[in-house]
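# below: sequence and its predicted model.
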Amino acid sequence: MTALGFLYPGHSGEDDYPRIEQLLGSDIRVDLVHTDTGEDTHRADALLDMGSSARLAADVEELRHAGAEAVVWACTSGSFAHGWDGAHEQVRALAATAGMPASSTSFAFAHAVRELRARRVAIGATYPQDVAALFADFLRAAGLEVVAVRGAGVGTAAEAATWGEAEVLALARSADHPDAEVLLLPGTALHTAACIPALEKEVGKPVLTANQVTVWEALRLADRRVNAPELGALFTREPLVQA
């Protein structure tokens, strides 16, 4: 049994995780601990506070007691808002506190794009445009080429969590770009685990979503590879990324 640990901000799209656990169809256990988010708003100062080392450290002990082999901060905006260097420091502090390998959803996106042997990406985010632009900056710092950025203007995680498959597909269509090799849909509040094949069929290319890449990143840290076609192209390829 491989136990994966996740620090998830508040309560919004967390039901993607038991769904993904089921779709993995192997001896993988997904342990989720909810962190205190502070103010639920897609505003830069609130995002910095939500991803502070103190907030993450307050809840990681529960995952250690559960036997987690790796921990991922399951939040895109609460990691990339710190910038490239700040996000690295966030993960280093989390690993030191947890006593296990650690990462975040923002790094998961960057690693997953490399896993797909891609470089050019388009972004479709529920966030306001200025916050979506911060994610684009983070990805550029990771060496990726961002060819399009679409922010849908949603102000809170709670609102993003109300979106169904129709809204997610519409976001994907509006955000895709012909030059993009991969489409990225950040935001762990967004429910996507049930519709990744539909998303990839809609745009005709791999689609990476926040909760999907977060679980994949934890598996990577734990040195586990699982073939799960219902979770999209990312889970149907031979591993390319090394730790």
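Happy to help now that I have it. Numbering: from 1, shown residues only.

# CA atoms for contacts and neighbours, from now on please.
Noted.

# what's the distance between the residue sitting furthest away from the middle of the chain and residue 193?
Ranked by distance from the centre of the chain (C-alpha atoms, centre = their mean), the top residue is residue 65, with 23.8 Å. In this structure, residue 65 and residue 193 are 27 Å apart, going by C-alpha to C-alpha, to the nearest Å.

# swap in residue 53?
Taken as C-alpha to C-alpha, the span from residue 53 to residue 193 is 28 Å.

# which one's more surrounded, those two?
residue 193 (23 against 17; other C-alpha atoms under 10 Å).

# surely that one forms part of a strand?
No. Judged by DSSP: H, G, I helix; E, B strand; the rest coil, residue 193 forms no part of a strand; its state is coil.

# which one is it nearest to, not counting chain neighbours?
residue 16 (5.6 Å; C-alpha to C-alpha, 6 or more residues apart in numbering).

# this is the comparison structure:
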Amino acid sequence: MTALGFLYPGHSGEDDYPRIEQLLGSDIRVDLVHTDPGEGAHRVDTLRDMGSPARLAAGVEELRLSGAEAVVWASTSGGFTHGWDGAREQIRSLAATAGMPASSTSLGFTHAVRELGARRVAVGAAYPQDVAGLFAEFLRAAGLEVTGVHGAGLGTAAEAAAWGEAELLALVRAADRPGAEAVLLPGTALRTAAHLPALEKEAGKPVLTANQVTVWEGLRLADRRVNAPELGALFTREPLVQV
């Protein structure tokens, strides 16, 4: 049994995690601990505060008791709003506090894009455009080319959590660009686990979504590979050989 721990801010799209656990169809356990999201607004100041060391540390002991082998901070915006260096420092601090390998959804996106062998990506976010732009800057700092950024302008995680497949498909269409090798949908409030095949069919290319990437990142930390076609191209590829 591989036990993965996730620190998830508040309550919005967290029902993706038991769904993903079921779709993995193997001896993977997904343990979710909810952290205090603070105000919960899609503003840069509140998003940075959501990922503060104190808020993350508050959930760590519960994950230790669950037997988790690795921990992922399950928030995209709570990571990338700290910038590339700040997001990495955030995770170094979390790993030291937790005493186990750690990562975040933001960093997971950069690892997942490379896993697909891609470099050029398009971003479709539920956030306002200024917040979506910070995610693009984060990806560029990681060495990726961002071909386009679309921010849908939603002000809170609760609004994003209310979206269904129709809104997600529209987001993919608005974000995609001909030169993009993958479409990225950040935001763990978006419930995407049930819609990944439809999203990738719409785009005609891999679509990476926050909760999907978060669980994949936990598996990467635990050195596990799981073939789960219903979770999209990310879960069907053989690992790339790094030269």
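Perfect, thanks for sending it. All values derive from a computational prediction rather than experimental measurement.

# quick TM-score on the pair, please.
Aligned and superposed, the two chains score 0.99 in TM-score terms (TM-score structural alignment, normalised by the length of structure 1); 242 aligned residues with a C-alpha RMSD of 0.8 Å.

# report the central residue of structure 2.
Judging by C-alpha atoms, centre = their mean, structure 2 has its centre closest to residue 210, at 2.9 Å.

# and it, how close does it get to residue 84 of structure 2?
17 Å.

# then residue 3 of structure 2?
Applying C-alpha to C-alpha, the value for residue 3 of structure 2 to residue 84 of structure 2 is 28 Å.

# where exactly do the strands run in structure 2?
Using DSSP state E, the strands of structure 2 run over residues 2-9, 28-35, 70-73, 102-104, 120-125, 145-151, 182-185, 207-209.

# tell me what angle the fifth one forms with strand 145-151.
I take that to be strand 120-125 of structure 2. Strand 120-125 of structure 2 and strand 145-151 are oriented at 10 degrees to each other (axes from the mean of the first three to the mean of the last three C-alpha atoms, to 10 degrees).

# I'd assumed residue 191 was in contact with residue 164 of structure 1.
Yes. Assessed by C-alpha atoms under 8 Å, residue 164 of structure 1 is found in contact with residue 191 at 7.1 Å.

# between these two, point out the one with more neighbours.
Ranked by neighbour count (other C-alpha under 10 Å), residue 164 of structure 1 and residue 191 place residue 191 first, with 25 against 13.

# give me the helices and strands touching the helix ranked longest in structure 2, please.
In structure 2, with assignment by DSSP state H, the single longest helix is helix 83-98. Counting contacts by 3 or more C-alpha pairs under 8 Å, 6 or more residues apart in numbering; DSSP states H and E, helix 83-98 of structure 2 is packed against helix 53-66, helix 77-80, strand 102-104, helix 105-115, helix 129-141.

# so how far does it sit from its counterpart in structure 1?
Following superposition, helix 83-98 of structure 2 is found to deviate from structure 1 by 0.4 Å on average (mean C-alpha distance after the TM-score superposition for structure 1).

# what range in structure 1 does that helix sit on?
Aligned using TM-score structural alignment, helix 83-98 of structure 2 spans residues 83-98 in structure 1.

# for the matching stretch, give me every contacting residue.
With contacts defined as C-alpha atoms under 8 Å, 6 or more residues apart in numbering, stretch 83-98 of structure 1 is touched by 51-53, 56-57, 60-61, 64, 71, 79-81, 101-104, 134, 138, 141-142.

# go with 6 Å
With contact meaning C-alpha atoms under 6 Å, 6 or more residues apart in numbering, stretch 83-98 of structure 1 is reached by 79, 101, 102, 103, 138.

# tell me how far the nearest residue to the second one once chain neighbours are set aside lies from residue 107 of structure 1.
Translated: residue 101 of structure 1. Spatial nearest neighbour of residue 101 of structure 1, excluding adjacent residues (C-alpha to C-alpha, 6+ apart): residue 70 at 5.0 Å. As judged by C-alpha to C-alpha, residue 70 of structure 1 and residue 107 of structure 1 stand 14 Å apart.

# tell me how many other residues crowd residue 162 of structure 2.
Residue 162 of structure 2 has 13 nearby residues by other C-alpha under 10 Å.

# in contact with it, which residues?
No contacts exist for residue 162 of structure 2 under C-alpha under 6 Å, 6+ apart.

# 10 Å - rerun?
Counting by C-alpha atoms under 10 Å, 6 or more residues apart in numbering, residue 162 of structure 2 makes contact with 12, 13, 189, 190, 191.

# what do you get for residue 152 of structure 2?
Counting by C-alpha under 10 Å, 6+ apart, residue 152 of structure 2 has contacts 124, 125, 126, 127, 128, 129, 132, 160, 171, 174, 175.

# contacting residues for the second one?
Read it as residue 125 of structure 2. Listed by C-alpha under 10 Å, 6+ apart, the contact partners of residue 125 of structure 2 are 131-133, 135, 149-154, 160, 168, 171-172, 174-175, 184-187, 190, 209.

# can you tell me the closest non-neighbouring residue to residue 158 of structure 1?
residue 12 (5.8 Å).

# any idea how far the one you found lies from residue 40 of structure 1?
11 Å.

# overlap of the contact sets of those two?
156, 157, 158, 159.

# how near is the third one to residue 190 of structure 1?
Translated: residue 158 of structure 1. Going from residue 158 of structure 1 to residue 190 of structure 1 by C-alpha to C-alpha gives 9 Å.

# so these two - more neighbours on which side?
Between residue 158 of structure 1 and residue 190, residue 190 has the larger neighbour count (other C-alpha under 10 Å), namely 27 against 17.

# shouldn't the more buried one be in contact with residue 163?
Yes. Residue 190 of structure 1 is within contact range of residue 163, at 6.9 Å (criterion: C-alpha atoms under 10 Å).
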